[in-house]
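Asker: Give me coordinates for this.
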Amino acid sequence: MILPLKYIQHNDFNNEVITARSSGAQGQLLLAKVNLQNKLPRTKLTSPESACELSFLVARGRIFSLQRGTVASGAVAVAQQFAAWWLGQPDILATAPHRESVPCARGSMAAPARGSIDVSLVVVVHGGGASNISADRKERVREGIAKAATEGYKILKAGGSAVDAVEGAVTVLENDPEFNAGCGSVLNVKGDVEMDASIMDGRDLSAGAVSAVRCIANPTKLARLVMEKTPHCFLTGHGAEKFAADMGIPETPLEKLITERSKKHLEKEKLEKGAQKADCPKNSGTVGAVALDCKGNLAYATSTGGIVNKMVGRVGDSPCIGAGGYADNNVGAVSTTGHGESILKVNLARLALFHVEQGKTVDEAAELALNYMKSKLKGLGGLILVSKTGDWVAKWTSATMPWAAVKNGKLQAGIDLCDTKTMTMDLC
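Answerer: Purely as a prediction, here's the structure:
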């Protein structure tokens, strides 16, 4: 929302507090862009850079970021002079907290708007939208999701591509039995594992996907081979497994993919079958990652074991391009999670990017897409999204969604609403 200066009132600037007022807008998230030359005729600033735009992100009465335009080096000084003139605190640029450190409603965690044309390295991962995560698992889940984000970022720091990074991050999650993918996959009605995965390169829209695969430890790696070694986008079942053998991917014994927790999960679900309402799907879990590399390329990867007690051959959204994820260098990259049938019906990933194309922020785009799915189909879920400029968000309507993100070397992770921790990142 763009407000003229006259609607921005400096009420009580104490401890970085400022109030934004407009008709019916008090307390809302407001983006006020102020042009120093045109909007502040009384200012004493005379430097040539005084025409740069300063953006204030005002929410709940706090300034979260002060961003300067991409002008000459004097812009910093101009911004400091402006802060001193209006707010009486010239060191605001150094003291104002970054937007991403502030908990947001409905699980949103957006990065600050970018103020330069330099591309930041960004990795965001999710561990699936879940109905609940038991207290004894939460720290293991948080550590696992942080480990995956760190792995993806290490790949980017070493000069790897966005595709390399999302594959590496998701592989970590597929190898962690705490997550519903790879060796932690839930079981179908016959007690078997059938996994789905997809990956996409935003440079040229190359994509690869597999579904209903068994005896493969890392379906995401197989999906990438489909993308790079075949003229196709999607292989399924026995055909995908034969292709894996042809590519030299070793067969993993089924017992190594089935955990005791998955067995108990299936038993419990069968006992409760019939009591669950059709509009309240449970056990919706997926893992995924999005990344922006040093060349400005975007990618996503999504992997899942599906839903517990599913019919043999059931395929959800995760391997479907546009639903389980999407990547386009001109817009952004998305990976989704939640009730697969609902995600498929609204093409959730592409829907979110459509809103970005229409000028929405990543936070707004994610919320619009998720709320549409919820209102239209009562479907719950979540998504992670990174834009071509490096802005990112993790948002969900399910009870929880483990997530982690690294940008500018800063690692953050969370599970529940307003549960965000800055963690130490091991880059060794």
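Asker: Every contact and neighbour count from this point should use C-alpha atoms.
Answerer: OK.
Asker: any idea how far G144 lies from E178?
Answerer: 8 Å (CA to CA, to the nearest Å).
Asker: Kindly report the same for A75.
Answerer: According to CA to CA, A75 and E178 sit 48 Å apart.
Asker: how about G296, what does it touch?
Answerer: 119, 329, 388 (CA atoms under 8 Å, 6 or more residues apart in numbering).
Asker: For the stretch 101-250 of the chain, which segments count as helices?
Answerer: Ranges of helices in the stretch 101-250 of the chain, per DSSP state H, counting those that start in this stretch, are 135-157, 162-174, 219-229, 237-246.
Asker: elements contacting the longest one?
Answerer: Contacting helix 135-157 under the criterion 3 or more CA pairs under 8 Å, 6 or more residues apart in numbering; DSSP states H and E are the following elements: strand 122-126, helix 162-174, strand 403-407, strand 410-414.
Asker: same deal with the last one?
Answerer: Judged by 3+ CA pairs under 8 Å, 6+ apart, helix 237-246 is in contact with strand 206-213.
Asker: Off-centre distance for the strand it packs on?
Answerer: The chain centroid and the centroid of strand 206-213 are separated by 21 Å, computed with CA atoms, centre = their mean, to the nearest Å.
Asker: Give me the angle between that strand and helix 219-229.
Answerer: 140 degrees (axes from the mean of the first three to the mean of the last three CA atoms, to 10 degrees).
Asker: The most centrally placed residue in the chain: helix or strand, and which one exactly?
Answerer: By CA atoms, centre = their mean, the chain has its centre lying nearest to I384, at 1.9 Å. Here I384 sits within strand 381-387, counting by DSSP states H and E.
Asker: repeat for A275
Answerer: Going by DSSP H and E, A275 is not in any helix or strand.
Asker: run this one through as well so I can compare:
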Amino acid sequence: MGGWAIVVHGGAGVDPRLPEERQAAAKRILARCLEIGAAALSAGAAAVDVVEMVVRELETDPFFNSGRGSALTARGTVEMEASIMDGRDRRCGAVSGITTVKNPITLARRVMDFSPHSCQAIHGAEECAVEQGVELLENDYFITDQNLAMLKLAKEANAILFDYRVAADTCGASAGAAMSFDTGIQMNGLPISVYAPETVGCVVVDSTGGCAAATSTGGLMNKKCGRIGDSPIIGAGTYACDVCAVSCTGEGEAIIRATLARDVAAVMEYKGLGLQAAIDYVIKERLDGGKAGIIAVGKDGEVGYGFNSNGMFRGCATEDGFMEVGIWE
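Answerer: Sure thing, here's the model as predicted:
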């Protein structure tokens, strides 16, 4: 194999009740992002530039859980997170606790390129955004009416609610009916009503063999303020090196414990596994009962993905003209 390749995801653990029109909308968004990335790669763009470009597109569309449309904290605010990594030299940038930055992934890129640090959070990250001149917006820009309704349901059920895209009127006539779907899954003792985080991510290998990864999220609906997930943690939600690039989605706490993204690269480097075999191995052996999804590319143009949840919004495209968008197995 060889040539450029791109894979995107819009979250793992899709609720089977998600209406067909919403599934179709998700596929259209992912296809559009693949086309944007493929056009840039065909024109010779570097992998790190393409992952930022594609994730910016996903952050701007309110369908997925990043940027505009981010899940809400227990206080009804957004606290966004993002990270980016360039595998050519393993430089990285990450931000957490962002409330006013239109595109958190671009701030993460600025942290990587223009600051002495790899990760900045909360007030320091917001100050960095001002210094770097990235676009800022009021918190209300990121909050949608649907998310406000779903936060209300989550509070009434005393649950962390993952699938905030299933509108209340498709779940049941009342909050109790909407939240009656019980997976039996818990996160640190709290019930998870529906498992579907919808973090977004992109991994790319460019025509020179350079790999890069980017991940962005609003986190969990009804999460405690100050909670940090896997998305801004290098090696957990995002990793890139000279072998591959990886972006993860799912139960952040389980992904952090597993250092999931780094483990894909590690078993390739130290066990000699191929890309897909490495993904399959870490999904099976490293999650300790947690639910997650992985997308990855290899330096030679391979693409791969895996998940142990109901489904994962994902799509891929390669230089030889192959393109695929899917949700279920």
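Asker: ok so, going back, counterpart of the residue nearest to the centre of the first structure over in the second structure?
Answerer: Mapped onto the second structure by TM-score structural alignment, I384 of the first structure lines up with I295.
Asker: Over to L57 of the first structure?
Answerer: Match for L57 of the first structure (TM-score structural alignment): no aligned residue.
Asker: For the equivalent of G44 of the second structure over in the first structure, give me its contacts.
Answerer: Using TM-score structural alignment as the criterion, G44 of the second structure maps onto G159 of the first structure. By CA under 8 Å, 6+ apart, the residues touching G159 of the first structure are C294.
Asker: roughly how far apart are G159 of the first structure and E151 of the first structure?
Answerer: G159 of the first structure is 13 Å from E151 of the first structure, by CA to CA.
Asker: Which residues are in contact with the match of I384 of the first structure?
Answerer: I295 of the second structure neighbours (CA under 8 Å, 6+ apart): 7-9, 202-203, 246-248, 303-306.
Asker: neighbours of the residue nearest to it when sequence neighbours are not counted, just the number please.
Answerer: Spatially, and ignoring its direct neighbours in sequence, I295 of the second structure is nearest to Y305 (4.3 Å; CA to CA, 6 or more residues apart in numbering). Burial measure for Y305 of the second structure: 25 neighbouring residues, criterion other CA atoms under 10 Å.
Asker: what secondary structure does Y305 of the second structure sit in?
Answerer: strand (DSSP: H, G, I helix; E, B strand; the rest coil).
Asker: Counterpart of E57 of the second structure over in the first structure?
Answerer: In the first structure, E57 of the second structure lands on V172 (TM-score structural alignment).
Asker: That match - how many residues pack around it?
Answerer: Burial of V172 of the first structure is recorded as 20 neighbouring residues (other CA under 10 Å).
Asker: same question, P104 of the second structure
Answerer: When neighbours are counted by other CA under 10 Å, P104 of the second structure comes out with 35.
Asker: Now do the same contact list for the alignment partner in the first structure of it.
Answerer: Counting by TM-score structural alignment, P104 of the second structure lines up with P219 in the first structure. P219 of the first structure sits next to 182, 195-197, 210, 213, 303 when contact means CA under 8 Å, 6+ apart.
Asker: now do I105 of the second structure
Answerer: Applying CA under 8 Å, 6+ apart, the residues contacting I105 of the second structure are 52, 55-56, 82-84, 94, 214-216.
Asker: what's the span of stretch 199-214 of the first structure from first residue to last?
Answerer: End to end - CA to CA - stretch 199-214 of the first structure spans 18 Å.
Asker: go on, stretch 325-332 of the first structure?
Answerer: Distance across stretch 325-332 of the first structure, first residue to last, is 11 Å (CA to CA).
Asker: How about stretch 54-67 of the second structure?
Answerer: Stretch 54-67 of the second structure end-to-end distance (CA to CA) = 13 Å.
Asker: next one: stretch 121-133 of the first structure
Answerer: Stretch 121-133 of the first structure end-to-end distance (CA to CA) = 30 Å.
Asker: Could you give me the buried positions within it?
Answerer: In terms of neighbour count (16 or more other CA atoms under 10 Å), stretch 121-133 of the first structure has its buried residues at 121-131.
Asker: Stretch 90-100 of the second structure too?
Answerer: Quick answer for stretch 90-100 of the second structure (16+ other CA under 10 Å): 91-100.
Asker: again with stretch 321-341 of the first structure
Answerer: 321-329, 331-341.
Asker: Among the residues you listed, which lie within helices?
Answerer: Residues of those located in helices (DSSP state H): 340-341.
Asker: Strands of the stretch 51-200 of the first structure, start to end?
Answerer: Using DSSP state E, counting those that start in this stretch, the strands of the stretch 51-200 of the first structure run over residues 53-59, 62-68, 122-126, 195-201.
Asker: now do the stretch 101-250 of the second structure
Answerer: Assigned strands in the stretch 101-250 of the second structure, in chain order: 119-121, 186-187, 190-191, 200-205, 211-217, 238-240, 244-250 (criterion: DSSP E, counting those that start in this stretch).
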